[in-house]
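Novice: give me a 3D structure for the following:
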Amino acid sequence: MDYHQYDKNDFLEDASLLAYVKGDDPVVTRFWEDWAQQQPPNIDEFRKAVFLLRHLLSAERISVRPGTEQEVWGRISQAIDTAAATPVRTIGLRRWVAAAAVFLLLAGAGTGYYIYRYTGTQTVYAAYGTKKQIVLADASVVTLNANSSLRYARRWGKNSVREVWLDGEAYFEVQHLKKDALPLKAGERFLVHTGELDIEVLGTAFNVKDRRGITTVYLKTGAVKVGTNATGVLSIKPGEEAEYRQQEGVLTKHPGDADAAAWLDNKMVLHNTPVKEIVQVLEDTYGYKVVLTDTAVANRRINGVLPLKNTETLLYILSNMLDVDINVNKSDSTLLFRPGK
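Specialist: Modelled structure (predicted):
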């Protein structure tokens, strides 16, 4: 079989390509990865087919009445009979029938069908020591901090609630879609789900941090409501911060730290900050394991600015601030803090 001669529709009819996209068979996966690495002349056709199949696999499930499968195939058979008297359309029909077969195969038997509406989700992950900026379908912008991920729909319908799921920390600049004084419509809502907390916004800039069982939401501009099923909802104003502690199930609000999103500028601004919070940043942002030989250091409080872009510079400045020696074990990413000599 010469896949080098295939176009997009040929690939869509190939069962092994479907198995590759679904990830069912490691042998098939290895074959197609090796084939694609050769950069064949029809690689773009291959990529189009893979793109289409992936969207089909992540399409939206709906409920259907019993007998729908038979009805669909009945219509296909009727179309084939009608097309028999029109030879010029036979090739196009064959492609359509094949696509219908793929559609039903992806849906599965007895569990309902999927409507192909490009409603699949995407997850973006920012690794340790990195940041990533994401532009959502509504032109809202999300900047992910290190060791964080965001899951979101590739596109939203006009009347669909805009929803995203955050794990870690991110700064949001949300597009304000409400242009009238009428009650809020579904398509004008923007929801952030993180940990156990739900955050609802209009046009707003805010920072969300979900680490170690504590979720904080600092509001820079706009309006935000936060809450859980158990705590009810709190409204916060610009300059305020909501904090939710999962273990206690308690949601509170208080004046916020205007420098909560200083990480966007690769820095951490310290306002009488305990060292243990800096240790958490080193672990959460860079993946280090920090060991303090003098545990009293953890409760020391310091002021100043720590640069976050370069870890060597960060550790050098921190060493001088605390008057400690910091040894780096690169084999297991351990930082050992010892009293300075």
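Novice: please make it C-alpha for all contacts and neighbour counts, starting now.
Specialist: Fine.
Novice: residues near R245, how many?
Specialist: Using other CA atoms under 10 Å, R245 is surrounded by 17 other residues.
Novice: do the one 5 residues further on as well
Specialist: Residues within reach of V250, counting by other CA under 10 Å, total 13.
Novice: next, V208: secondary structure please.
Specialist: Of the three states, V208 takes strand according to DSSP: H, G, I helix; E, B strand; the rest coil.
Novice: now the other sequence, so there's something to compare against:
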Amino acid sequence: MDNTNILLLDRFMRGETSPEEEQQLLLWFRDVDAQEDILTFYRQHWHEASDKELSEDVQLRMFHQLKTKIRSESIAIKKTRKFEKRWFIRWGQYAAAIILCVVVGITSHLYTRQSVPVAKEYQVEAEKGQRASVMLPDGTKVWLNSHTQISYNSNYGMKDRIVALVGEAYFEVAKDKDHRFIVKTGEMEVEALGTSFNVKAYKEDRDVIATLFTGSIRATAGSHSVILSPDQQVCFNRIEDDLKVDSPENVVYASMWRDNELAFKGETLNDIAIRLNRLYNVHIEFKSEKIKQFRFSGVIKNNSLDNVFEIISLTSPIMYESLGDTIVLSERQ
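Specialist: Reported below is the predicted structural model:
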């Protein structure tokens, strides 16, 4: 076996050969004994790497990269040196022989080089005052509330289907029994299979809340883990490090934001102000601390900002004034 040319071929696969060395390879490929040397070399490495798995996707990607490399190098040689047409045709034949041998030995070669592609991250974001929706590669539908971001890697679905969430989102998960669907919020993970649920996990909130509408989900936070049934809600308290399951009377409230409706359940004006800041990107100023503790319950369907405060002022002793991107709340005298 001609070790010099075998090593040269190995360098060619890594893209480290010069035009002169590639011409040397061409001459070697014309030798009828060369193909047998190449096959022997890669058979040996194939057996040495037989216990190492490599996904079909990676193998195909390497195969196509090699074809592209050979094609580009052959074109470059043709431009820089005036070969005869029959020489170029022979090059294509030798290139085909290389590809055949490399496909046989691609697993060994790739592991030797330790060339593992790095997963890319994709992000979808809805800024304050906006909402967004996206369909994930597996067909899962996600609706993002204001001031929310989700991210997932390019290897999504190859093993688990993992999505990172900051903010609030509603999920309709595509059924796939072989690949778990997991939403990570930092402190709590929500796992689902063929289900619809809402997760609220804003960084500034004390609680991370997951609400289940159909199917089932498993919520995990540290050593705590619970399984939810439809119309149940799990709440993780970041301060107390506690996980609780509840069956709220109006569970549908958790998803009303998708239909541009606002639902409040005895929330203070201070908490409502935080939500409105996300939804409308406005600053809310309180003239007194007392006003912050006023509470409001109800559903507001026509949720223009003025309409929201008009309805709240009907049940709370407050007045509001709009000054640009600031809303000033004061107590009604």
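Novice: so stretch 239-250 of the first structure corresponds to what in the second structure?
Specialist: Mapped onto the second structure using TM-score structural alignment, stretch 239-250 of the first structure covers residues 231-242.
Novice: show the end-to-end separation of that stretch, please.
Specialist: 20 Å (CA to CA, to the nearest Å).
Novice: so how far is that stretch off the chain centroid?
Specialist: Using CA atoms, centre = their mean, to the nearest Å, the mean C-alpha position of stretch 231-242 of the second structure is found 25 Å from that of the whole chain.
Novice: same question, stretch 303-322 of the first structure
Specialist: 30 Å.
Novice: swap in stretch 297-316 of the first structure?
Specialist: 29 Å.
Novice: what helices and strands are in contact with the biggest helix by length in the second structure?
Specialist: The longest helix of the second structure (DSSP state H) is helix 85-113. Packing contacts for helix 85-113 of the second structure, counted by 3 or more CA pairs under 8 Å, 6 or more residues apart in numbering; DSSP states H and E, involve helix 19-29, helix 32-48, helix 56-80.
Novice: how about those helices in JSON lines, adding mean neighbour count and distance to L269 of the second structure?
Specialist: Listed next are those as JSON lines, based on neighbours: other CA atoms under 10 Å; distance: least, CA to CA, whole Å:
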{"stretch": "helix 19-29", "mean neighbour count": "16", "distance to L269 of the second structure": "73"}
{"stretch": "helix 32-48", "mean neighbour count": "15", "distance to L269 of the second structure": "68"}
{"stretch": "helix 56-80", "mean neighbour count": "14", "distance to L269 of the second structure": "54"}
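Novice: let me have those in a markdown table, extended by distance to F309 of the second structure.
Specialist: As requested, these are exported to a markdown table (distance: least, CA to CA, whole Å):
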| stretch | distance to F309 of the second structure |
| --- | --- |
| helix 19-29 | 74 |
| helix 32-48 | 71 |
| helix 56-80 | 55 |
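Novice: looking at those helices, which is nearest to R90 of the second structure?
Specialist: For R90 of the second structure, the closest of these is helix 19-29, at 8.9 Å, according to CA to CA.
Novice: on contacts alone, who are the packing partners of that closest one?
Specialist: On a contact count with 3+ CA pairs under 8 Å, 6+ apart, helix 19-29 of the second structure meets helix 3-13, helix 85-113.
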